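# only geometry, no sequence info:
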């Protein structure tokens, strides 16, 4: 048993040594192979072999890359030229169609603009006609500016604040600063309540009442006239006394120019009135200047305690 065990151990030891030697030999052989293997890279080109190759290819196969002009035949050129001409004609036709469409669209745009301008002009004329018919002051014959009505218990007619104040204080006596007679309405001659001399006065004796409905309507309509897009130009009005020299082109009949009809002059006057109510126009400026709400509010606030001298000072301030 002991011999067999020793023999087995010796065999294993020899196997181990032989495997180590074999592995070492494999490694050495791999190193030698790697060292002997040639390096990869570009091979040197031999000029003589390259010339021989080119000469052989040239002889075997003709040259296939001539110039571009030599490859296109005259028939091909004519065909391409005809194609280009057809395309050019098609582009020109489309350009003409686009020009025609552009002209047509511009005409339609002008027609729409003229139509809208005509609608705006008619609307402005209608608004101005309503203002002149329903919201005209009977004292200044202009559009109501800050309208105030007289005592509703008497008549209720409406006037501009500045106009009715001037009319009311025109009856004031400067010597005593009081009203010794009643003030009547300029339209219906209805008598107002006589202003009492004693203070404090009652609020019901104040002869004016603000007409807020008329004020709102006038302001909204005048604002629409100011924002209107009418393209009318200002027309200078001539009076009869603005000299018409003998032989001039202006006639003596209200400065009417020869060759113009009555309808044309009326149209020019309407356009001038509309232009005057636009932003910055003379009629709108004069209307804004008549805003004398401060005097009316001051009079209403201190009406119970105002004395004779205060009324006289207010009459001087109004320029009556």
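Yep, it's here. The model shown is predicted, which means the values in this text are computed figures rather than measured ones.
# contacts, neighbours, all on C-alpha from now
OK.
# what ranges do the helices span in the stretch 101-250 of the chain?
161-169, 212-226 (DSSP state H, counting those that start in this stretch).
# Of all those helices, which one is nearest residue 307?
Minimum separation from residue 307 across these (C-alpha to C-alpha) falls at helix 161-169, 13.9 Å.
# Same list (the helices of the stretch 101-250 of the chain) but as TSV, adding mean neighbour count and distance to residue 283.
Listed next are those as TSV, based on neighbours: other C-alpha atoms under 10 Å; distance: least, C-alpha to C-alpha, whole Å:
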stretch	mean neighbour count	distance to residue 283
helix 161-169	20	17
helix 212-226	17	10
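# Need the ones you listed in CSV (columns: distance to residue 317).
Shown next, in CSV, are the helices of the stretch 101-250 of the chain (distance: least, C-alpha to C-alpha, whole Å):
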stretch, distance to residue 317
helix 161-169, 10
helix 212-226, 24
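# which ones are touching residue 201?
Going by C-alpha atoms under 8 Å, 6 or more residues apart in numbering, residue 201 touches 303, 304, 305.
# quick revisit: out of the helices of the stretch 101-250 of the chain, which gets nearest to residue 12?
helix 212-226 (120.2 Å).
# Can you name the next helix or strand after the closest one?
Counting by DSSP states H and E, the element after helix 212-226 in chain order, helix or strand, is helix 262-276.
# Below is structure B, check it against A:
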């Protein structure tokens, strides 16, 4: 067999011990490009072109996005500047408003102070006016029998003195001289002030020779009523909204109301005051009794005299 291969054992051993680099690789030989290579190249070029177009498109989109972002940043910066400007303007407006509010508050305070001063002055004038009227009333229109403001002024008409008293006071004094047994007058009657004689009926009922000794003094009655109404109006203006009037009588003290401080004398003679209510009651009763006496004088008998004496509580 070895003979047929043309090599002996030594030859085979020599071949196996030969170095490996003695073997050289055979390079493939390329021939000229064919149609298949050109087709692949065209496909690569077409693919490269499409890729480049996609890249260009993406680049344009990226540029557009960057431009849009830039515009958005520019717009945002502008808006931030506008907001900052508006904030500064708002702060200035707020300060201006605070100044105006402070000025308004000062003006309101000044106006309120002026109004209070005006009210105080009006109160002082009204109080002074009312106090003057009360002083005038007490000085010129008081009854010498009860020493109160005269109510239903009544004049001794049958005498020449002309003194005026409260109707209830002078009638009570007159009928206190009536004898309770025979219901006639046994003593001579005189004016309580000047001792001028006052006629008393000698016969009952009284005839024309003995007219009714009392007559209403309408001039004094009107003057007193006018003064009291003026005092009431002045006290209402002084007190504004008056509270409950104090009980009792007196003057010189002060009374606090919603409208200010007024004297107690004004409060007593104001609407609902104790002095005013007392005067109104005496005035009403006096007019009723005087009218009953003057209209029934020529018809009154001893029983009527006694009844009137008891009704007047003349003792």
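Arrived safely. From a predicted model like this one, the values you see are computed outputs, not experimental measurements.
# Can you find the partner of residue 214 of the second structure in the first structure?
Per TM-score structural alignment, the equivalent position to residue 214 of the second structure in the first structure is residue 208.
# unless I'm mixing things up, that match is touching residue 153, no?
No. Judged on C-alpha atoms under 8 Å, residue 208 of the first structure makes no contact with residue 153 at a distance of 11.0 Å.
# quick one: which of the two has more around it?
residue 208 (22 against 8; other C-alpha atoms under 10 Å).
# Which residue comes closest to that one once chain neighbours are left out?
Nearest non-adjacent residue to residue 208 of the first structure, counting by C-alpha to C-alpha, 6 or more residues apart in numbering: residue 150, 4.8 Å away.
# same thing with residue 210 of the second structure?
Per C-alpha to C-alpha, 6+ apart, closest to residue 210 of the second structure is residue 201, 5.6 Å.
# Tell me the residue in the first structure aligned with the one you found.
Under the alignment (TM-score structural alignment), residue 201 of the second structure pairs with residue 195 in the first structure.
# can you check residue 94 of the second structure too?
Using TM-score structural alignment, residue 94 of the second structure sits opposite residue 88 in the first structure.
# Check the gap between that match and residue 182 of the first structure for me.
According to C-alpha to C-alpha, to the nearest Å, residue 88 of the first structure and residue 182 of the first structure sit 94 Å apart.
# now residue 81 of the first structure
In terms of C-alpha to C-alpha, residue 81 of the first structure sits 104 Å off from residue 182 of the first structure.
# What of residue 283 of the first structure?
34 Å.
# cool, and residue 300 of the first structure?
Distance from residue 300 of the first structure to residue 182 of the first structure, by C-alpha to C-alpha: 19 Å.
# which of these two has more neighbours?
Taking other C-alpha under 10 Å, residue 300 of the first structure and residue 182 do not tie; residue 300 has more neighbours (16 against 13).
# To which residue of the second structure is that one aligned?
Correspondence of residue 300 of the first structure to the second structure, assessed by TM-score structural alignment: residue 294.
# Please name the nearest non-neighbouring residue to that match.
residue 212 (6.2 Å).
# Tell me how many other residues crowd that neighbour.
Quick note: residue 212 of the second structure (other C-alpha under 10 Å) scores 21 neighbours.
# ok, it - contacts?
157, 158, 293, 294, 297.
# what's the burial count for residue 137 of the first structure?
Residue 137 of the first structure, neighbours per other C-alpha under 10 Å, totals 20.
# what does it align to in the second structure?
So, by TM-score structural alignment, residue 137 of the first structure is matched to residue 143.
# Ok, residue 272 of the first structure next?
In the second structure, residue 272 of the first structure lands on residue 264 (TM-score structural alignment).
# from what I can see that match touches residue 256, true?
No. Residue 264 of the second structure is beyond contact range of residue 256, at 9.2 Å (criterion: C-alpha under 8 Å).
# the more surrounded of the two?
Neighbour totals were compared for residue 264 of the second structure and residue 256, and residue 264 leads with 20 against 14 (other C-alpha under 10 Å).
# From residue 280 of the second structure, how far out is that one?
19 Å.
# what's the answer for residue 146 of the second structure, then?
Distance, residue 146 of the second structure to residue 280 of the second structure, using C-alpha to C-alpha: 15 Å.
# Could you do residue 170 of the second structure as well?
Counting by C-alpha to C-alpha - residue 170 of the second structure and residue 280 of the second structure are separated by 17 Å.
# tell me which element residue 256 of the second structure falls in.
Applying DSSP H and E, one finds residue 256 of the second structure within strand 254-257.
# For the second structure, which segments are assigned as strands?
153-156, 164-166, 189-190, 197-198, 214-216, 254-257, 260-263 (DSSP state E).
# Any chance of JSON lines for these, columns distance to residue 176 of the second structure?
Shown next, in JSON lines, are the strands of the second structure (distance: least, C-alpha to C-alpha, whole Å):
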{"stretch": "strand 153-156", "distance to residue 176 of the second structure": "16"}
{"stretch": "strand 164-166", "distance to residue 176 of the second structure": "15"}
{"stretch": "strand 189-190", "distance to residue 176 of the second structure": "11"}
{"stretch": "strand 197-198", "distance to residue 176 of the second structure": "14"}
{"stretch": "strand 214-216", "distance to residue 176 of the second structure": "15"}
{"stretch": "strand 254-257", "distance to residue 176 of the second structure": "40"}
{"stretch": "strand 260-263", "distance to residue 176 of the second structure": "38"}
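# And the alignment partner in the second structure of residue 76 of the first structure, how close does it get to residue 93 of the second structure?
By TM-score structural alignment, residue 76 of the first structure lines up with residue 82 in the second structure. Distance of residue 82 of the second structure to residue 93 of the second structure, computed by C-alpha to C-alpha: 16 Å.
# do the same with residue 224 of the second structure
Residue 224 of the second structure is 65 Å from residue 93 of the second structure, by C-alpha to C-alpha.
# circling back to that earlier point, how close does the match of residue 94 of the second structure sit to residue 94 of the first structure?
10 Å.
# Among the helices of the stretch 101-250 of the first structure, which comes closest to residue 8 of the first structure?
Comparing the helices of the stretch 101-250 of the first structure by C-alpha to C-alpha, helix 212-226 comes nearest, at 125.1 Å.
# average gap between that closest one and the second structure?
With mean C-alpha distance after the TM-score superposition for the first structure, helix 212-226 of the first structure departs from the second structure by a mean of 1.1 Å once superposed.
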